[in-house]
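J.: dropping the sequence and predicted coords here.
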Amino acid sequence: ILITNVLRRVFGIFNLTEPLYMVRDPEMAKKIAVKDFDHFVDHTGMTGASEAVENSHMLVTNTLVALRGNKWRDMRATLSPAFTGSKMRQMFTLIAECGQSMVEFYQDKTRSEGPQVVEMKELFSRFANDVIATAAFGLKVDSFKEQNNEFYTLGK
């Protein structure tokens, strides 16, 4: 890639034999993602997600990034009302509270029991559970302090 091309607002590159446009201008990227999204339904997905649906994990293949065509359009129309700017600001506060609760739990545990070895899958499962319960359902749960709370056990 020539440096002169990289400094442009939009430039073309190749991913092996596939031509791609790279958008560097934040305002243009916002316009593509928000206002003109319906013209950009078949964007390049994650590697292996949309190309080999049968061989990919279902969770990956059904994400907005991996979907194409009408499936993408339908999913975006379904999700868009839930992720407006004001709703995201409200959710951010709730997510930050869940994160703070998690940090305080491990700080207290480390003070009382010493250094900890933490299974990250378990940690992020509990954190995601708390975020979903709080942001989507308005429930205040603490899956770190209450290890077997009903929301966590039913969500597993």
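T.: Happy to help now that I have it. Fair warning: this is a prediction, and the values are worked out from it, not measured in the lab.

J.: alpha carbons only for contacts and neighbour counts from here, please
T.: Noted.

J.: ok, which stretches of this structure are helices?
T.: For the chain, applying DSSP state H gives helices covering 3-6, 26-30, 58-61, 69-79, 85-113, 120-137, 150-155.

J.: what is the last one packed up against?
T.: Same thing as helix 150-155. Judged by 3 or more CA pairs under 8 Å, 6 or more residues apart in numbering; DSSP states H and E, the packing partners of helix 150-155 are helix 120-137.

J.: ok, back up a step: among the helices of the chain, which is nearest Gly12?
T.: helix 3-6 (8.0 Å; CA to CA).

J.: I'd guessed Val23 sits against Val10; true?
T.: Yes: using CA atoms under 8 Å, Val23 makes contact with Val10 at a distance of 4.6 Å.

J.: take this one as well and set it beside the first:
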Amino acid sequence: MPYEDSPLPSRRMPPSLLIVDDQVLVREGLSQLLRSATLPLGSVHAVATAAEALAYARTTPPDLVLLDVDLGGDDGLALLPLLGRQAHVMVLTCLTDTATRTRAFGLGASAFVGKHEPASNMLIEVRALADRYLRGEVPPRRVGGESGAQTGASSDVRGGSNF
């Protein structure tokens, strides 16, 4: 799906994006799709584990993160308070139940998309997050700890966020 360029009053460089997913096919497919899409993105890097994500973020803090919930048995959402301090984080997962969605937004996710959804939904959300970054909007802050209190991002039934 082609995207029209939207002029944004910004002097920021295009955002860097980190993909965190334990499935190699998903990581490689997302990397290839995002690099070939007409999106305002800089570098795209992908890692498989929570430890790799934290190590990468220490040396090269990403501006945007696509984060899976289940990282080979590790809880990907536990990374949200760490990676989401400076980055807009989109949770991209097969686990789309209400409790997971609520927890993700409560921990500071900027967007939530199910892996079962069309790729165009994910691309729309990545564009929206990139645009928010380019406008200088800060990521949502963790509110209410694990209680799942909303952070201002919408968690509508479709799985996207409203802008």
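T.: Okay, I see it. The structure presented is a predicted model; accordingly, all values stated were derived computationally and were not measured.

J.: any idea what the TM-score comes out to?
T.: Here the TM-score for the pair of chains, by TM-score structural alignment, normalised by the length of the first structure, is 0.22; 66 aligned residues with a CA RMSD of 5.3 Å.

J.: on that earlier part again, which of the helices of the first structure sits most buried?
T.: Ranked by mean neighbour count, these are led by helix 120-137 with a mean of 16 (mean count of other CA atoms under 10 Å).

J.: remind me what that one packs against, helices and strands.
T.: Helix 120-137 of the first structure sits against helix 85-113, helix 150-155, with contacts defined as 3+ CA pairs under 8 Å, 6+ apart.

J.: what about 7 Å?
T.: When contacts are defined as 3 or more CA pairs under 7 Å, 6 or more residues apart in numbering; DSSP states H and E, helix 120-137 of the first structure sits against helix 85-113.

J.: give me the angle between the helix it packs on and helix 120-137.
T.: Angle, helix 85-113 of the first structure to helix 120-137, by axes from the mean of the first three to the mean of the last three CA atoms, to 10 degrees: 140 degrees.

J.: which helices and strands sit right next to helix 85-113 of the first structure?
T.: Under the contact criterion of 3+ CA pairs under 7 Å, 6+ apart, helix 85-113 of the first structure touches helix 120-137.

J.: helix or strand for Ser120 of the second structure, which one?
T.: Using DSSP states H and E, Ser120 of the second structure falls within helix 119-134.

J.: returning to that earlier point: which neighbours do Val23 and Val10 of the first structure share?
T.: Applying CA atoms under 7 Å, 6 or more residues apart in numbering, one finds that no residue jointly contacts Val23 of the first structure and Val10.

J.: for the helix holding Ser120 of the second structure, buried residues please.
T.: Across helix 119-134 of the second structure, burial judged by 16 or more other CA atoms under 10 Å covers 121-123, 125-134.

J.: for these, which one is nearest Ile19 of the second structure?
T.: Val126 (11.5 Å).
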